[in-house]
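# Please work out how this folds:
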Amino acid sequence: MDVCLVIKRRLDELGLAQKDLATAAEVTESYISQLLARKKLPPAPDRTDIYEKMAKFLKLPSDRLSKLAELQRREELKRDLAGPPTPMFGEIRELIVRKCVPGKTNQVRAIFEKQPFGELECLVTQKLLDVVKKVVKEELNSENWLHLVARLAGRSYEQMRVTLLDFLDTDVFSLSPENCVSFLDPLIESWDVDLTTFGMEIVLNRRIASGDPRRFAFVETGPDQPEVEPGFKEFLNDRSRSGTATKEEKELLRNLRFNGKRPTSLYYYRELQSLRDPLHFRAENRSSLQNSGRNE
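As a prediction, the model looks like this:
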């Protein structure tokens, strides 16, 4: 039994109409009609409060509808994954290119057109979608925010809630022009991408989304290398002091830390002598160090 059938039966049992359910769930009657006719996939339970509102109105256990919806969505996802992705709408691509910083617009457009729905277009679209979805989720329960976005998009509050539910369920392969008009267009001020590293910066519209620009890096880098002490550099350059130092000894000296103090070349030379003093190490450690020196 799926969520649509449970809702239909419960409406019949209680003698209620779809418009009553729509009012209780704060969505349009059209949305409820499409949902019950299976023309729309039930929204993800973790992204909406609609199941809680409907369950309360229909006098059902609070998690009954959400559990059924989750099962139904999994089955639908299995079917979707079996088919190839569909190309992106031209209107969506145009919006995304238009939001790109002016200095890179032509270059990005050329790449998108040369490689339709290629690596760069998918990457940019996915990141824009991720950022906007995060904002929408944070504001999901804010009526004032939804009213503001509804005014900007020229929709009613109920229509915007319906659009929001659809948007949170979409992915890069099912993004629609309506999703873009309602959320991507008003929320995204601009975006930029480094075409070498694919690092991105996304600037949001401050009227409806607070916070600094979002930045993303995609090139793997190692940990930051510690600053090399000037005194250690001088020590290395002075062959009279460092000429006999082994690779292991140099590495040990280089990794010494001094909490703001600046040791001199002489310090490293004396530290090297101390390192070699047999009284400072057990016999096995000294032997290991000597062997390392002979292997250089």
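# going forward, measure contacts between C-alpha atoms and count neighbours the same way
Noted.
# Let me see the ranges of the strands in the stretch 51-200 of the chain.
188-193, 200-204 (DSSP state E, counting those that start in this stretch).
# As CSV, these with mean neighbour count would be great.
As requested, the strands of the stretch 51-200 of the chain are exported to CSV (neighbours: other C-alpha atoms under 10 Å):
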stretch, mean neighbour count
strand 188-193, 21
strand 200-204, 21
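# So which of the ones you listed is nearest residue 15?
Proximity to residue 15 (C-alpha to C-alpha) singles out strand 188-193 among the strands of the stretch 51-200 of the chain, at 44.7 Å.
# distance of the most centrally placed residue in the chain from residue 184?
Closest to where the C-alpha atoms of the chain average out (C-alpha atoms, centre = their mean) is residue 130, at 5.3 Å. Distance, residue 130 to residue 184, by C-alpha to C-alpha, to the nearest Å: 10 Å.
# Second chain to compare with the first, below:
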Amino acid sequence: MDISQLIQQKLSEFGMDQRDLADAADVTESYISQLLNRKKAPPAPERTDIYDKLGRLLKLPAGKLAGLADIQRKHELKKKIQNPPLPLFKDVRALVLQKCKRERRREVSAIFEKEPFGELERLVTQKLMDVVKALVKKELERENWLRILARESNRSYKQMRVAVLEFLDADVFNITPESCIAFLDPLIMSWDIDLSSFSLEIVLNRRIAPESSKKFEFVEKQVGRGSSDEEPGFREFLKDDFLSGHATPEEIDFLQHLRFKNSRRPTPLYYYRELQNLRDPLHFRRK
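Coordinates of the predicted model:
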């Protein structure tokens, strides 16, 4: 039994409907409908309080809905990573470029056009998302902050809570224009990148964000195989035959030497996707 079946069973048992669920979880009835009809994947349990609220309403054991959601998400993830990633929506790319510092915009735009969904476009978009996601997670429990953000995005509070769930589940491969309008647009004022070092600076909206800017630098570091500096996510990637089973020694060596200066650590899925990028001929030029 999946999460949708269990919820619908309990609704029937207690004589409740989708509106009761929406009110209990502080989300829209439309979102509940899409969740129950499997048009939307269940949100990650660690990023939302929706399962606790629905569980209490439906008198379910603590963690029951979250556990089912976790199983369902892992199943969906295995199906998703077998498909090649699609490029960004045009509206997403347009917003990313619009936020680029004016003096750099033409140069960056030319690279985006020459290398659609290439290294630079993915790097910038992912970092913009990382910064905004970290901010949203930090402020998520502050109802007043969400209401301010809702006003900035012309949404109701419940619509904003739904948008948060969808945005936190998105990544650079599936972010939608709606998420950009709801989060990237109001929270990010501008960004700039040094194309020689890939040093990236992101300026945030001071009226909403507690910090004014974030800066990222990417450093290549040589380490020996089996070093204690090896990323835990990389070790997990190697242990999972589904993700790394067909990687060549050269590809593994490349992935092993990727290093990250900021505090966020890459997951096994990150290495899988980098492996796919390595194999994509569109991402490389002939000598």
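# And the TM-score between these chains?
Remark: TM-score between the superposed chains equals 0.76 [TM-score structural alignment, normalised by the length of structure 2]; 222 aligned residues with a C-alpha RMSD of 1.0 Å.
# so where is the strand or helix carrying residue 275 of structure 1 in structure 2?
In this structure, residue 275 of structure 1 is located in helix 265-276 according to DSSP states H and E. Using TM-score structural alignment, none of the residues of structure 2 align to helix 265-276 of structure 1.
# can you list the residues that contact that helix?
231-235, 241-242, 245, 249, 253, 280, 286 (C-alpha atoms under 8 Å, 6 or more residues apart in numbering).
# Show me what secondary structure element comes after it.
Taking DSSP H and E, what comes next after helix 265-276 of structure 1 is helix 283-295.
# what separates residue 242 of structure 2 from residue 255 of structure 2, distance-wise?
For residue 242 of structure 2, the distance to residue 255 of structure 2 - C-alpha to C-alpha - is 16 Å.
# Can you tell me how far the closest residue to residue 191 of structure 1 other than its chain neighbours is from residue 63 of structure 1?
Among residues not flanking residue 191 of structure 1 along the chain, residue 202 sits closest, at 4.4 Å (C-alpha to C-alpha, 6 or more residues apart in numbering). Note on residue 202 of structure 1: its distance to residue 63 of structure 1, by C-alpha to C-alpha, is 37 Å.
# and what of residue 94 of structure 1?
41 Å.
# same check, this time on residue 216 of structure 1
Distance from residue 216 of structure 1 to residue 63 of structure 1, by C-alpha to C-alpha: 36 Å.
# same check, this time on residue 273 of structure 1
Residue 273 of structure 1 is 72 Å from residue 63 of structure 1, by C-alpha to C-alpha.
# Then residue 103 of structure 1?
50 Å.
# between those two, which one's more packed in?
Counted by other C-alpha atoms under 10 Å, residue 103 of structure 1 and residue 63 do not tie: residue 63 has more neighbours, with 13 against 9.
# Need the counterpart of that one in structure 2.
In structure 2, residue 63 of structure 1 lands on residue 63 (TM-score structural alignment).
# Please verify my assumption that its match contacts residue 54.
No: applying C-alpha atoms under 8 Å as the test, residue 63 of structure 2 and residue 54 come out as separate, 10.6 Å apart.
# Overlap of the contact sets of these two?
Counting by C-alpha under 8 Å, 6+ apart, nothing touches both residue 63 of structure 2 and residue 54.
# one step back: export the strands of the stretch 51-200 of structure 1 to TSV and tack on distance to residue 36 of structure 1?
Output for the strands of the stretch 51-200 of structure 1, formatted as TSV (distance: least, C-alpha to C-alpha, whole Å):
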stretch	distance to residue 36 of structure 1
strand 188-193	33
strand 200-204	36
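# of these, which approaches residue 179 of structure 1 most closely?
strand 188-193 (12.5 Å).
# average gap between the closest one and structure 2?
Mean deviation of strand 188-193 of structure 1 relative to structure 2 after superposition (mean C-alpha distance after the TM-score superposition for structure 1): 0.6 Å.
# Looking at the strands of the stretch 51-200 of structure 1, spot the one closest to residue 27 of structure 1.
strand 188-193 (25.2 Å).
# Give me the distance from the closest one to the chain's centre.
15 Å (C-alpha atoms, centre = their mean, to the nearest Å).
# Then stretch 73-89 of structure 1?
21 Å.
# Just the endpoints, please. Distance across it?
24 Å.
# Which positions in that stretch come out as buried?
Within stretch 73-89 of structure 1, the residues that qualify as buried are 73, 88, counting by 16 or more other C-alpha atoms under 10 Å.
# residues making contact with that stretch?
Contacts of stretch 73-89 of structure 1 (C-alpha under 8 Å, 6+ apart): 41-42, 44, 116-117, 173-177.
# Apply the buried test to those residues and list what passes.
Applying 16+ other C-alpha under 10 Å to the contacts of stretch 73-89 of structure 1 flags 41-42, 44, 117, 173, 175-177 as buried.
# Among those residues, which one sits closest to residue 19 of structure 1?
For these, the nearest to residue 19 of structure 1 is residue 42 (17.5 Å; C-alpha to C-alpha).
# do you know how far that closest one is from residue 253 of structure 1?
Residue 42 of structure 1 is 63 Å from residue 253 of structure 1, where distance means C-alpha to C-alpha.
# Where is the longest helix in structure 1?
helix 119-138 (DSSP state H).
# That one vs structure 2 - mean distance after superposition?
Averaged out, helix 119-138 of structure 1 is 0.3 Å away (mean C-alpha distance after the TM-score superposition for structure 1).
# Would you mind getting the angle between that helix and strand 188-193?
140 degrees (axes from the mean of the first three to the mean of the last three C-alpha atoms, to 10 degrees).
# so residue 58 of structure 1 makes contact with residue 12?
No: contact criterion C-alpha under 8 Å: residue 58 of structure 1 and residue 12 do not qualify, at 10.4 Å.
# higher neighbour count, these two?
residue 58 (18 against 11).
# What helix or strand is the closest residue to that one other than its chain neighbours located in?
In space, and not counting its chain neighbours, residue 58 of structure 1 is closest to residue 10: 6.5 Å by C-alpha to C-alpha, 6+ apart. Per DSSP H and E: residue 10 of structure 1 is located in helix 3-14.
# what's that helix packed up against?
Applying 3 or more C-alpha pairs under 8 Å, 6 or more residues apart in numbering; DSSP states H and E, one finds that helix 3-14 of structure 1 contacts helix 29-36, helix 50-58, helix 64-81.
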